[in-house]
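Enquirer: What follows is a predicted structure for the sequence shown.
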Amino acid sequence: MPAPFNYSIIGGRISVRAVAANIVCVSIAPDGHALAESLFVLPQADAREANVDAAGLRTAALRIARVGGGLQFADAGGAVFLTQAASSWSPADEALQVVQHFRADPAHALYGLGQYPGGAWDWRGREVLLAQSNQGVAVPCLVSTAGYGILWDSMALTRFASKGQGFRFETDCADGIRYYVVWGPDFDRIVAGFRQLTGAAPLFPRWAYGFWQSKERYVDRAELLDTACRFRELGFPIDALIQDWKYWGDKPWSCMEWDDKVFPDPEGMIRELHEPHHLRLMTTLWPVVGEGCALFEELKAAGELFEYPHWAQGHIYDAFSERGRAIYWKHVQRGLIDKGVDALWMDGTEPEFVSTHDPMDGVRACYAQRDTALGSWRRVLNGYSMFTARGVYEGQRTLNNGKRVFTLSRSGFAGQQRYAAASWSGDIAATWNVLREQVAAGLNFAAAGMPYWTTDIGGFFTTGLGARFPDGNRDPAYRELYVRWFQYGAFCPLFRSHGTNTAREPWHFGEPGSWAYDALLAAAQLRYRLLPYIYSLAWDVTSQGGTIMRPLAMDFRDDPVTYGIADQFMFGPAIMVCPVLAPMFHEPRREAEIVAADFLRTPAGEPGLIWRGYADEASDDAVFAKPVGELNGSWAGGPPPGLPFAGYRLRWDAELTVRDSGDYEFLLYGNDGRRMWFDDEPVIDAWQAQGMQTTTLRRTLAAGTKIRLRVEHLHRHGAAQMSLSWRRPGHAPKSELVPAERRVYLPAGCDWYDFHSGERHTGGQTLTVPTPISHIPLFVRAGSVLPLGPVVTQSDAQRGAPIELLVYPGADAAFALYEDDGDGYAYERGAYTTRAIRWSDATRTLSIHTPHQGLQGPSATIGVRLAGRLHTETLPLDANGAGAVTLR
């Protein structure tokens, strides 16, 4: 093996070694410090073909030379694409704070670094804090349209900043600097390099690429099974239901046990989901474990719990500890996997010591804990999610139960993909602006090398955090937003509906035949028709380090117009997706607002309400009584002062004065028990256990009316939230509708086909396209072969079904069609079939050969059709899986 390229700088030493022809590792060790092994980059052997001399290091793809105290990176032809500039370090609390500056051409866009709220796309001229939060996922991988990527090797809190001709990484806790430069120049090769460094992504079960329905939450066994029945009765395509929290009933939080009262016989329930409904079940679990359960006691006895109390009346376990992971997994297996649960949804994996959307709140909470099994939180801050995913992955892989591991995690990190874990974008609000931001967030996550991502279709909150749809699925304006989000979700790598406040099952948006229901059905059916294409892309992710959701610059790097486009993307190599991101048909209703103190008076005549807290449901002795300005509270981080974690009651009293005559809508939002009285008359009575809901009360009132208002809340378990808002007469809307069309840029270098009309267009131009509510604008690149399956209601039904190859002429095309058993790990032993499909545009011939045929069972019938034609030709294959057909 060649020796690394080493040289001394003031106060330290630089070492450069090649781990592949296109990947180099740069380490900078300050005097007196030695760099420890990476906590997430896999061990990498030195590349054999590297040459090192006094001038620098050379491979077949790269030239690295010393420039002053830094380095210059060039391609094989000598063209410089990146310069390592000043490196610096200074003492920090426990180690060093390090800063690495780079110089690069400012004309090139910078993507990646994970997923963040706010809509940031190109990181040029921007700063971002790499820290985990409810809506943020830190992934220290950066990609440039100049053709290179950088993996910053640190789990610690890191700040990225770009300005002018340079950018920098700054990390709070390190022994030195280590980063990897990956040369493409194609983005696919860069991402494949990230996967070489951090691990390949195993293949999910085929059903995971279908549709999954979730909400916060199914309250009992009957509701879950009734939902399964309704989906199958309607014939709406679906593969999985998700059971959110509280399946453990009144037992401690996330104890990995089912409550016999609300979910009796979980094994029988799951068998019924499996057969006859052909549905899988995913269940939620948290790293926080409630006090008093067997899992808590075992972790406590082993010293594997952090000391900071959680709002769920429990403590978070140390996932950095091998022993802690083993104990946690033992109870996951016993309580969930052995009962038949098919997949795990790991919530709050930042980890969520406090419920907050401010990343620094979470950082400070982590720093307040004892050290982890791997040392200080300052060193391992961003890696918790990866280690807890590792525990459940390694545990499940020992079972050999015929199921592939599939985990959904609210957080993520580079390397987490090797543990079969996907991420989603957290508890987001249902607004059009947030929907627009999701597109950029998902694309940057993909550009950072993370293959699987999804979003809460429809937004998690329909009220609060800027969301103003208290009527939820009854509101035509929300139905329009939900339809557009659902259409976008059908072209995310994973396709999942979830949220609180309002039911998310499709029939709640209208009966079959209504505009909203039919649009949802069409999007789901298209997703299932595309499953042969999607599943083949998933194999490319696993086998080649591929990417499903792709920024336009990933495929059209030579077209600078694409650099700034974050509202269109490629879905695989063929389909360009152009989601509709603005309302066009239904104007949002006038905004609801929290009832302000100006309209309320306490018994003492002061503005606002009197708020009282009681330790239990029956008590008349208030633990506290104090004035508040409005009824708008959230107790996710713990109960109000002086109250227990569960079982407490809250009460608000005031006199409400109505100033204008007309129709009023009162909206009481919260979870668990809620009651409201007007002048001692009960007007809302919803005292049962329930998830977050909005109850609407309508009254016609005269100006000057005074109402004795009383509201009560009974909190049973977990996080709590309560608010009282209203819509007053004359409170006008603040939005305007736009025409039912959108502008779409067609990247240069190829022609494009409108997927819906078949019309062909030249690339390099901007079109204005219609956007009926019935579909999402889609374009297919000329020189594509798109494999389609039949419309089915669940993914297994496509096994052995006819496949249609839809050919889009205009250039030569190639596609690798992949098939396997759909679950289990036989594919790792060669039990799969790949068919190499090629289209010759000159001869108008489509040919197939089968380079690997290890799948037992029936093969699908294959038909071939040209885009825009109705006639389909049958393509017979011989015993070797080869055949050809000419289309005229």
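Expert: Happy to help now that I have it.
Enquirer: going forward, measure contacts and count neighbours with C-alpha atoms only.
Expert: Noted.
Enquirer: which residue sits closest to residue 517, ignoring its sequence neighbours?
Expert: residue 510 (5.3 Å; Cα to Cα, 6 or more residues apart in numbering).
Enquirer: mind checking how far the residue nearest to the spatial centre of the chain is from residue 99?
Expert: In the chain, the residue lying closest to the centroid (Cα atoms, centre = their mean) is residue 424, at 1.7 Å. From residue 424 across to residue 99, the span is 30 Å (Cα to Cα, to the nearest Å).
Enquirer: my guess is the residue nearest to the centre of the chain meets residue 456, correct?
Expert: Yes. With contacts counted by Cα atoms under 8 Å, residue 424 reaches residue 456, the gap being 7.5 Å.
Enquirer: Below is structure B, check it against A:
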Amino acid sequence: MKRNLIFIVCCLLTTWVWAQEYQRTGTGIKASIPGKKIDVEVQWFNANSLRVLKMPHGQTIEKKSLSVIAEPENINLKVSTQGNGNIVMKSRSLTVKLDTQTGILTYETSNGASLLKELENVKAFTPVNDAGRVTYSVYQSFETDKGEGLYGLGQLQNGQMMQRGMEKYLVQGNIEDVTPIFQSTKGYGVFWDNYAGTMYVDNEQETSFRSDVGDCIDYYFMYGGSADGVIAQIRSLTGSVPMMPLWSYGFMQSKERYKSQDEVVGVVKKYRELGIPLDCIIQDWQYWGSNYLWNAMEFLNYEYRDPKRMIDEVHDLNAHMMISIWSSFGPKTKPFKALKEEGLLMDMATWPESGVEGWPPNFDYPSGVKVYDPYHPKARDIYWKYLNKGIFQLGMDGWWMDSTEPDHFNQRDSDFDRQTYLGSFRSVRNAFPLVTVGGVSDHQRALTRDKRVIILSRSGFLGQQRYGSNVWTGDVGSSWDMFRRQITAGLNFSLTGMPHWNTDLGGFFAGSYNNRLGNGTATKNPMFHELYVRWSQFGVFCPMMRSHGADAPREIFLYGKAGEPVYDALVDAVKLRYSLIPYIYSTSWEVSHRNSTFMRALFMDFLNDPKTWDIGSEYMFGSAFLVAPVLHAQYTPEQAQKLLKENEGWGCKAQESAPSLLSVDFTQPKEMEVYLPAGSQWYDFWTNEVVEGGRNLKVATVFNRIPLYVRAGSIVPLGTDVQYVGEKKWDNLRVCVYPGADGNFTLYEDEGDNYNYENGAYTEIPMAWNDAKRMLTIDARRGCYEGMLDKRKFTVRMPDGSEKTVAYKGEKINVKF
């Protein structure tokens, strides 16, 4: 009895000692792990998301996230200790256990299902010298199940759908945008909140992050139960997505570069003359003049002698205009001088390196261009001051923020040692796009609520979705291989929680298609024709549809005329985009209001079909469409091109020889294989033929269409022919219903280009299809805004061709078939 009593007392004493090693806080716990000489803090933000901080024992670190804007909360958290001293935290969704001997955290669902477990860190903190400051390289490894799918990390060009079995150094670049975040088919996500270069490793032993610099281990664990649930948690932490302008979902035309205001206006006039829809023209660089005036934020090039008139003429043609701005300034510009006076410029080799235009750079005449320090609030103020005065006040509609990595050549240690407002450039380099894009967005929103922010950015980092940012894949080469890589790049980028993404249609560097066979220009080369058409058809089903590139102009009217297959295919793609605008804009509302995603990896909607987990050649666009781009040349040989690095595409030589392609018949049908996920019936969008999912199909393809399927139960509103998105009101939409399952859709409308919707100025018209009753219910309109339609017609159409037109006055009606 005495021996048992002593044993019990010892056990209680041991438990009491370990219990003293942690303390409750208002938002979680703090604990010391004596054996590992580390301290751990867990902060809960809600029942599904928490932050983990680990640091060497006894160190106090105050670290404010650049990505996360939410604050931890005092939730209904139950904390207890087990007999071995381990600490157990339970929310209504999660059970999180901290091993007080090893510091290992384990994550489970509330019902005990295993999600993720840390591995014991041998080298969690490795001392490093960061520009004279003693700090650490930080590392955390996890044990993941070999059968689970992992996705995310940003926009990579590795062509992989799953981010497994790989090592990747995550650092911002021209064609790769990185965020150290992944999510799993188990329904959880991990965000490693560090802005230094970071090595991601996934192998048989571990899934891990190791950052070059960090004062502490800092990561967020988020549980959503599904990919959409994880994305909702990401946005609850890092910011929701504002509505983009309605016009920004129309077609945008650009090239490297328009050289005068007459050319800019002339392109818009030509589109209007030919009846090709267009909503935006984009001005690329050098409207400022010489490289010594780089990014002056003024029209100093004489060919732009009256920029206000140019913008007004574009507006008079019912189009909008975006313009290129950079993260660096030439030495003769006003912003350069103002920033230099405040010590807010960083001395590193950047684009352009020479003050003399042309390639390769002439280093006898260095440009003197320097990158600014966007981490400093005063620098962001100066940036906006000159942008507002020189361009925004002229009526410019949107910003094309180029080189938001920024361009950084030579990669010397001394460059990374340079101090920013928030520390060494080494420690914050990956967050450069986040803070520079945020600076423009915040300033414009503070100035006016009448014009929505729309920013096209070459790089992105988590949190950027809250700034009206649409990231594109940079200067990718024009090749089929690169085209294929864009699908997985866009899907994984979307899975990080940032939904607005796009590419240069046709690829940027098209120089290799300028061969003698093509009469000296890619616009005459059938090999480029096929690539450009297929890339443009993919662009229909991206959040932004924007044609741009170098080495060959991209205007549709230069690719033939009406009745010719290349011209017709390009025009058909643009017109299809415009017919989908009511669907796309309503999907945009789902993205903003309900945390949805435009481009959806197939596993997001068909998790129970494991075949979808690693498909990177197809995807869902919104809730209805399965998109299967044609990713291989069917009419011409594929021209190989190596994966270009940052500067390699400039000055590419035309091909000295090419295959003998005197003529190509684009009218002949071809075929390709498509997989339709199990668990649904699918309608061919073009023929309305219905097929069962869960199988591969050999499908016929033609030059002006790609395989496109609609999920049974979908409700798809289609608009009428227009030349720009606001040309006609949505007073007679066609509503296509696809039977086979119950379905819902909400038609969303607002004023289009202001923030009044944030104060409730919008309408929703819910629609529901009851498959058993074969009845579509168009419910009562919710909300109102100035200029809304009080009454309209809906033409409800079934796949068999039957249709009914009904008058709608905002009250509930049923349409029976």
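Expert: Right, received. Where do you want to start? What you see is a predicted model; the values in this text were computed from it and never measured.
Enquirer: what's the matching residue for residue 108 of structure 1 over in structure 2?
Expert: Using TM-score structural alignment, the equivalent of residue 108 of structure 1 in structure 2 is residue 148.
Enquirer: dump the residue contacts of that match.
Expert: For residue 148 of structure 2, the contacting residues are 184, 185, 186, by Cα atoms under 8 Å, 6 or more residues apart in numbering.
Enquirer: Over to residue 766 of structure 2. Which of the three states is it?
Expert: What DSSP: H, G, I helix; E, B strand; the rest coil gives for residue 766 of structure 2 is strand.
Enquirer: follow-up on the earlier one: what lines up against the residue nearest to residue 517 of structure 1 once you look at structure 2?
Expert: By TM-score structural alignment, residue 510 of structure 1 lines up with residue 560 in structure 2.
Enquirer: Break down the stretch 451-600 of structure 2 into its strands, ranges please.
Expert: Ranges of strands within the stretch 451-600 of structure 2 are 455-457, 469-472, 501-502, 545-547, 599-600, based on DSSP state E, counting those that start in this stretch.
Enquirer: OK, contacts around whichever residue in structure 1 pairs up with residue 705 of structure 2?
Expert: By TM-score structural alignment, residue 705 of structure 2 lines up with residue 775 in structure 1. Contact partners of residue 775 of structure 1, counting by Cα under 8 Å, 6+ apart, are 487, 519, 522, 523.
Enquirer: Nearest residue to the last one in space, ignoring adjacent ones along the chain?
Expert: Counting by Cα to Cα, 6+ apart, residue 487 is the residue found nearest to residue 523 of structure 1 once chain neighbours are left out, at 5.6 Å.
Enquirer: when you align them, which residue in structure 2 goes with the one you found?
Expert: Match for residue 487 of structure 1 (TM-score structural alignment): residue 537.
Enquirer: Please apply the same query to residue 225 of structure 1.
Expert: Checking TM-score structural alignment: residue 225 of structure 1 goes with residue 265.
Enquirer: Take the contacts of residue 775 of structure 1 and, keeping just the buried ones, write it as a PyMOL select command.
Expert: Selection of buried members from these for PyMOL, criterion 16 or more other Cα atoms under 10 Å:
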select buried, resi 487+519+522+523
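Enquirer: can I get the contacts of residue 775 of structure 1 in JSON lines with distance to residue 871 of structure 1?
Expert: Formatted as JSON lines, those follow (distance: Cα to Cα, whole Å):
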{"residue": "487", "distance to residue 871 of structure 1": "28"}
{"residue": "519", "distance to residue 871 of structure 1": "27"}
{"residue": "522", "distance to residue 871 of structure 1": "23"}
{"residue": "523", "distance to residue 871 of structure 1": "24"}
